[in-house]
Structure formats: structure tokens, C-alpha cells
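*Asks:* the sequence and its predicted three-dimensional model are supplied below.
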Amino acid sequence: MGLEGIKLIACDLDGTLLHPGEREPRSEAFELIDELHRRGIVFMPASGRQYASLRYLFAPVADELAYVCENGALVMSEGRAVVKRSMERGLAMDIANAVVAYPHADVTLSCEGHLYTMSSNDAFVDHLRYEVHCDVAVVDRPEDIDEDVIKIAFQTPEAEQPAALEYFVRRFSDRVDVMTSGTEWTDFIGFDSGKGSALADYGCALGISPNEMMAFGDNENDRDMLNVVGHPYLMESCNPSMRGVNDRVRYVRTVEEELRRLLAE
């Protein structure tokens, strides 16, 4: 089919566009994004990352893109929030304080403009600031944050993530979606705040139907996105729990390889 009829391509980062061990897209990815832009196709990084971090990561083509940030709680296009879903404040405080009390967990609270943390782990804060390029503010307690919270996340050692996920699913899954985002991160977002809801709302705003959308993903935080779009792709190296996510999904080795093939058809 090539890319005939496709108007939007959403793409997860870690484990999908970013290959294992990589921290930024390859130059080939930027070339392919440029070509998509010339053809009038919107390319959307779809990630749990903050908007500032995504713009830094895609600096060579940053102004050509729209962005699904914070695992779908925020969509940015042309420098403005097109979709934004905030958590109820009491719920956000309950979750944040529970994570603060949990052993070996470094918590972050995402707002539209800043990423907040209560972590006393300097290496963790430096990683967010200087490697992930987030706009980070350190506060003493969650209640010190006076912005709307759109996502809460925490990092644990990889070996401890399954137990942490099980604990927080048991405690909060009746009030928010609790999902893994990579091998060390766990995210909390509102029930209507996933990547799939973000794409659906953005598509409505632009007049783009699900059948005109394509998406690439690899993990549980991509599930609703891959169910929403008409043309879903999973990485061959995806989380085993994602295999067979729906009867339309195709499997690819790399995003670049598949985009190159589609552009050539």
C-alpha cells in the first residue's frame, strides 16, 4: 500500500525508534522525517517524555513535528497545547506520596511547563537535566507544586520493577492507568489520557481519521495507540505481552527500514 492515504505517523521512542543503547535518533531518521514532511505527512513522536526533552531530541526537524508527550496526557503542535488532560489534584497527591514512601523509587510529576521531583538522588536529577534534557525543578514535597499535574512516573531498578508495578496496580488501578514505560519506569495517567486517546483527539482536530494514521510501538504504553490507528506496527523485539495486540498489527525490525520501504512504493 505504500503511504497512500496516510496523513499521520506516530512513533514511540525507547525500544522503537531508538535502538537498544541509543539515546537519540539516527541521522537516517531525520532524513526520512524530512521526506514525510515534504509529502504532507505529520510525524509525531509519541513518548512518555516531556515536551522540552522531545524538542531537544528532534532538534534538526523539531518545527516539522507534532508531539504526543507524557504518554498521551499532552499533545503539542506549533508550540501550543492541542490536547491536555490533568489529574484530579487529590489523586495526584495520593499517588505521589505513595511513591515517595516506596523503597528505591525516584518519582517525577509532569506539568505542562516543568517536571518536578522530590528525589534526593543527585545522579537521578542530573540524568533528567543533562541527559534527558527535561526542565526539572526539585521540591520538598508534592504539595509544593502549584501547577496541574498531567502524569506521575517513577524509576526503579529493573529487577524491582515487576514487584513495584504489581503493588501500584493493586493500589491505584481503579483510579488511573498504571503501566510500564521501558524497563525501569512506571507511569500513572488518567484513564482517558493514553497515547491512543491523544491521537484520536488530535485527529479530530485536524480532520484525520484513524484509517489515515499509522503507529509504531513496542510496549504496554503503546497498546491503546496501536488499537486506535488503522495501520499498527510492532517491533519484532517488542514486549511479549504485546504480541497479537490486534488482528491488524504488522511486525518490523526497525522503523527506518519500514519507512524507507513504504516511501519507495
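*Replies:* Okay, I see it. The structure presented is a predicted model; accordingly, all values stated were derived computationally and were not measured.
*Asks:* switch to C-alpha atoms for all contacts and neighbour counts from now on
*Replies:* Will do.
*Asks:* what's near enough to touch Asp222?
*Replies:* 12, 195-196 (Cα atoms under 8 Å, 6 or more residues apart in numbering).
*Asks:* for Tyr167, state which of the residues you listed is nearest.
*Replies:* For these, the minimum distance to Tyr167 (Cα to Cα) is 23.6 Å, reached by Lys195.
*Asks:* gap between the closest one and Ile150?
*Replies:* Using Cα to Cα, to the nearest Å, we find Lys195 at a distance of 13 Å from Ile150.
*Asks:* neighbour-wise, which of the two wins?
*Replies:* Ranked by neighbour count (other Cα atoms under 10 Å), Lys195 and Ile150 place Lys195 first, with 29 against 25.
*Asks:* give me the buried positions along the helix or strand where Gly90 lies.
*Replies:* Gly90 is part of helix 89-101, with elements assigned from DSSP states H and E. Within helix 89-101, the residues that count as buried by 16 or more other Cα atoms under 10 Å are 92-93, 95-96, 99-100.
*Asks:* how about stretch 68-82?
*Replies:* In stretch 68-82, counting by 16+ other Cα under 10 Å, buried: 68-77, 82.
*Asks:* got the end-to-end distance for that stretch?
*Replies:* Stretch 68-82 has its terminal residues 10 Å apart, counting by Cα to Cα.
*Asks:* repeat that for stretch 4-22.
*Replies:* 31 Å.
*Asks:* how about that stretch: buried residues?
*Replies:* So stretch 4-22, judged by 16+ other Cα under 10 Å, has buried residues 6-18.
*Asks:* which residues sit against that stretch?
*Replies:* Counting by Cα under 8 Å, 6+ apart, residues outside stretch 4-22 touching it are 24-25, 40-47, 182, 208, 211-218, 222, 235, 237-238, 254-256.
*Asks:* are any of those buried, and which?
*Replies:* Of the contacts of stretch 4-22, these count as buried by 16+ other Cα under 10 Å: 24, 41-47, 182, 208, 212-218, 222, 235, 237-238, 254-256.
*Asks:* now do the same contact list for Arg250.
*Replies:* 232-234.
*Asks:* most neighbours out of those, which is it?
*Replies:* Leu234 leads the contacts of Arg250 on contacts (other Cα under 10 Å) with 27 neighbours.
*Asks:* any figure for the gap between it and Met242?
*Replies:* In terms of Cα to Cα, Leu234 sits 8 Å off from Met242.
*Asks:* between the two, which contacts overlap?
*Replies:* Joint contacts of Leu234 and Met242 (Cα under 8 Å, 6+ apart) are Asp218.
*Asks:* let me see the contact set for the nearest residue to Glu158 once chain neighbours are set aside.
*Replies:* Closest residue to Glu158 apart from its sequence neighbours, by Cα to Cα, 6 or more residues apart in numbering: Glu184 at 4.8 Å. By Cα under 8 Å, 6+ apart, Glu184 lies in contact with 155-158, 161.
*Asks:* can we see that at 10 Å?
*Replies:* 105, 154-162 (Cα atoms under 10 Å, 6 or more residues apart in numbering).
*Asks:* of the residues you listed, which is the nearest to Thr117?
*Replies:* Closest to Thr117, out of all of these and judged by Cα to Cα, is Phe154, at 9.6 Å.
*Asks:* what about versus this one:
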Amino acid sequence: MSIQMIAVDMDGTFLNDRKDYNRDRFRAQYAEMKRKGIRFVVASGNQYYQLRSFFPDIADEIAFVAENGAFIVDGNEEVFTGHMSDETIAKTLEILQQYPSSNVAICGKQSAYMRHDESDDYYDYAIQYYHRLKRVEDFTRIEDQLFKFALRFPLEDLDQAIVNLKRELGEEVTPVACGHGDVDIIVTGIHKAHGIKLLQHRWQIPDDMTAAFGDSGNDVEMLRHVHYSYAMEHASDIAKRAAKYRIGSNNIEAVLDTIDNLL
């Protein structure tokens, strides 16, 4: 086995339930990755600025497939930024009016945004994942490059909401489950696998030298794409079916254990 790229989802995968990881252990692993010329990629639905905060010492060296592939950065160089058309945004906002049980944010290159009348509870929840988060009066007046909707549903409404959204949104955008009742609406075809492919091309790394870890619906394309794909023991059924291998819990450092084996 010769690995040249390792990509990790964060919540429920690389991070434990306390939203942290064994930093000393990973620091030693990363030093070994650098010695062997292995690229490390953070692939998450979360905001780029939040993801950087987990790796303060190496954020300028590693790559980020953030916002489920809509914003990709290698070191300090922007590789790709997705874009939702004004027509798609307007159509999606109109459809979302039929879902009063959901919380809604729109994500852009500069910040994430939520309406001024969203609850403080949702703001406090969202700020964990979007370190740049602003309240706005009107979604249609945001001056930013917008590429994703972030929704949150009560768990009992989640499955039916995704079914309905897939039917109503059409082909331009796709809803994907991110765990814990969270759903992202992304531009169709711009997902984590899209980001991994761009980085593979950039670094000339073939599929059979790439490993990835995940646990949710938004990891499926990535897990299907890479040769060495690992789903967590608590992963969603669709993620487990997409992965070639299953490993243990995020709370017992199963990803770090597997990285040791890969190294």
C-alpha cells in the first residue's frame, strides 16, 4: 500500500464528540506524512475559517475542501470557489418557505448569513461551524459569492424533508444530510469528491493512492471515489455502503489508529 493523500471529514469522524482530537498524536503523524510526501486534506461541510482554527500550526501547509466542496484552498492558495446563480437562490428560498420547521443559513466566500429573526439558539449552534456568521435583514441583498444553503431540521422531520427537497429543488442543486439534523443544499456536482479530484489533479495523485474517512451522507461521493475509504462504526447506512472498510468510533481515535496503519 502506497498512500499519497489522506482526506478526513471532521465532525463525527476526525473530531471526537467534544469537538477536539489528540493533537500531540496527530502532530507526530503529520510530521511523518511530511517526511513521506503525503498530502493531508480536511474535507468538511463546515466553513473554511472554522476548519483552519483546528490546525493553527499547519493551516498554511494543508488543504481544505470546505463547505462540502464549494470552497477549496491549498495552503494559502484558493483553488476553487463554487457559485449559485441568483435564480437558483431565489427559487430555493421560495421552496424553503414551505418548511417552517427548518432553520436556514446561506454560506458564502466571505461569511455565512442568517436572518435577523432566527432564534438565538440556532445562532449559537451555527457559530460552532461558521466562525464568520452575520445576521441580515434580507437574503436577497447579500453582497458575497454564495454557494450553499445550510439547514437544520428536527430529527423526526429530516428524512421526509430530504425526500421532498430532492423532488422540489430540481437538478441544479442537491440536498445532502450532514448528520444531527443538518442538511446542506449544494450545487449539483460540487461535493467533496469534486474537491478531492481537483486536488488529485493538482498534485498528480491517482485514486488508488488516496484514502478518505467519513460518516454521513455528504461523504458518500468521496468514499465511493477513493480507493481506501473508511466509514465510522456509527456512520449512516448510506456512508457505510459507500465505504470499502469500517472502523471504530471517533471517540477512541479510530481515524488516528487507521492513519498509523496507512503510514
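*Replies:* Yep, it's here. Predicted model, so just to flag it, every value in this text is computed and none were measured.
*Asks:* quick one: TM-score?
*Replies:* Laid over one another, the chains give 0.90 as their TM-score (TM-score structural alignment, normalised by the length of the second structure), with 256 aligned residues with a Cα RMSD of 1.9 Å.
*Asks:* now the angle from the next helix or strand after the helix holding Gly90 of the first structure to helix 89-101?
*Replies:* Using DSSP H and E, the helix or strand that directly follows helix 89-101 of the first structure along the chain is strand 106-110. Strand 106-110 of the first structure and helix 89-101 are oriented at 160 degrees to each other (axes from the mean of the first three to the mean of the last three Cα atoms, to 10 degrees).
*Asks:* strand 106-110 of the first structure vs the second structure, average offset?
*Replies:* Strand 106-110 of the first structure, aligned to the second structure and superposed, deviates on average by 1.2 Å (mean Cα distance after the TM-score superposition for the first structure).
*Asks:* where in the second structure does that strand align, residue-wise?
*Replies:* Counting by TM-score structural alignment, strand 106-110 of the first structure pairs with residues 103-107 of the second structure.
*Asks:* pull the residues that contact the matching stretch.
*Replies:* Residues contacting stretch 103-107 of the second structure (Cα under 10 Å, 6+ apart): 46-47, 67, 70, 89, 93, 96, 112-115, 118-119, 122-123, 126, 130, 132-135, 139, 142, 144-154, 182-185.
*Asks:* can you turn the buried part of those into a ChimeraX selection?
*Replies:* Filtering the contacts of stretch 103-107 of the second structure down to the buried ones (16+ other Cα under 10 Å) takes a single ChimeraX command:
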select :46,47,67,70,89,93,96,112,113,114,115,123,126,130,132,133,139,145,146,147,148,149,150,151,152,153,182,183,184,185
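*Asks:* in helices only, show me the contacts of stretch 103-107 of the second structure.
*Replies:* Members of these lying in helices (criterion: DSSP state H): 89, 93, 96, 122-123, 126.
*Asks:* got the residues you listed as CSV, with distance to Ala59 of the second structure columns?
*Replies:* Formatted as CSV, those follow (distance: Cα to Cα, whole Å):
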residue, distance to Ala59 of the second structure
Ile89, 31
Leu93, 34
Leu96, 35
Tyr122, 28
Tyr123, 26
Ala126, 22
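*Asks:* pull the contacting residues for His180 of the second structure.
*Replies:* 12, 152-155, 158, 216.
*Asks:* now do His231 of the first structure
*Replies:* Counting by Cα under 10 Å, 6+ apart, His231 of the first structure touches 6, 9, 210-216, 248-250.
*Asks:* which of these still touch in the second structure?
*Replies:* Contacts from these that recur in the second structure, judged by both residues aligned by TM-score structural alignment, their matches' Cα atoms under 10 Å, are 6, 9, 210-216, 249-250.
*Asks:* among these, which lie within strands?
*Replies:* 9, 213-216, 250 (DSSP state E).
*Asks:* closest one of these to Ala59 of the first structure?
*Replies:* Ile9 (18.2 Å).
*Asks:* which residue in the second structure lines up with the closest one?
*Replies:* Ile9 of the first structure maps onto Ile6 in the second structure, by TM-score structural alignment.
*Asks:* relative to Met222 of the second structure, how far out is that match?
*Replies:* 12 Å.
*Asks:* what do these two both touch?
*Replies:* With Cα under 10 Å, 6+ apart, Ile6 of the second structure and Met222 have common neighbours 43, 196, 211-213, 229.
*Asks:* export those to JSON lines and append columns for distance to Phe26 of the second structure.
*Replies:* Listed next are these as JSON lines, based on distance: Cα to Cα, whole Å:
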{"residue": "Ala43", "distance to Phe26 of the second structure": "16"}
{"residue": "Ile196", "distance to Phe26 of the second structure": "21"}
{"residue": "Ala211", "distance to Phe26 of the second structure": "16"}
{"residue": "Ala212", "distance to Phe26 of the second structure": "16"}
{"residue": "Phe213", "distance to Phe26 of the second structure": "15"}
{"residue": "Ser229", "distance to Phe26 of the second structure": "19"}
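*Asks:* looking at those, which is nearest Glu168 of the second structure?
*Replies:* For those, the nearest to Glu168 of the second structure is Ala43 (27.7 Å; Cα to Cα).
*Asks:* distance of that closest one relative to Tyr230 of the second structure?
*Replies:* 14 Å.
*Asks:* equivalent analysis for Lys34 of the second structure, please.
*Replies:* 22 Å.
*Asks:* also Ile142 of the second structure?
*Replies:* Ile142 of the second structure is 38 Å from Tyr230 of the second structure, by Cα to Cα.
*Asks:* now swap in Arg18 of the second structure and tell me
*Replies:* 21 Å.
*Asks:* in the stretch 151-265 of the first structure, which spans are strands?
*Replies:* 151-155, 177-180, 185-189, 213-217, 231-235, 250-252 (DSSP state E, counting those that start in this stretch).
*Asks:* now swap in the stretch 1-150 of the second structure and tell me
*Replies:* Applying DSSP E, counting those that start in this stretch to the stretch 1-150 of the second structure gives strands spanning 5-8, 39-43, 63-66, 71-74, 77-81, 103-108, 112-115, 133-136, 146-152.
*Asks:* output these as CSV; include the columns distance to Phe54 of the second structure.
*Replies:* Output for the strands of the stretch 1-150 of the second structure, formatted as CSV (distance: least, Cα to Cα, whole Å):
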stretch, distance to Phe54 of the second structure
strand 5-8, 13
strand 39-43, 10
strand 63-66, 12
strand 71-74, 15
strand 77-81, 18
strand 103-108, 20
strand 112-115, 19
strand 133-136, 18
strand 146-152, 21
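*Asks:* between these, which one is closest to Gln29 of the second structure.
*Replies:* By Cα to Cα (comparing all of the strands of the stretch 1-150 of the second structure), the closest turns out to be strand 39-43, at 10.4 Å.
*Asks:* just to revisit the earlier point, nearest to Ala28 of the second structure, of the strands of the stretch 1-150 of the second structure?
*Replies:* strand 39-43 (13.2 Å).
*Asks:* after superposition, how close is the closest one to the first structure?
*Replies:* Looks like 0.8 Å for strand 39-43 of the second structure (mean Cα distance after the TM-score superposition for the first structure).
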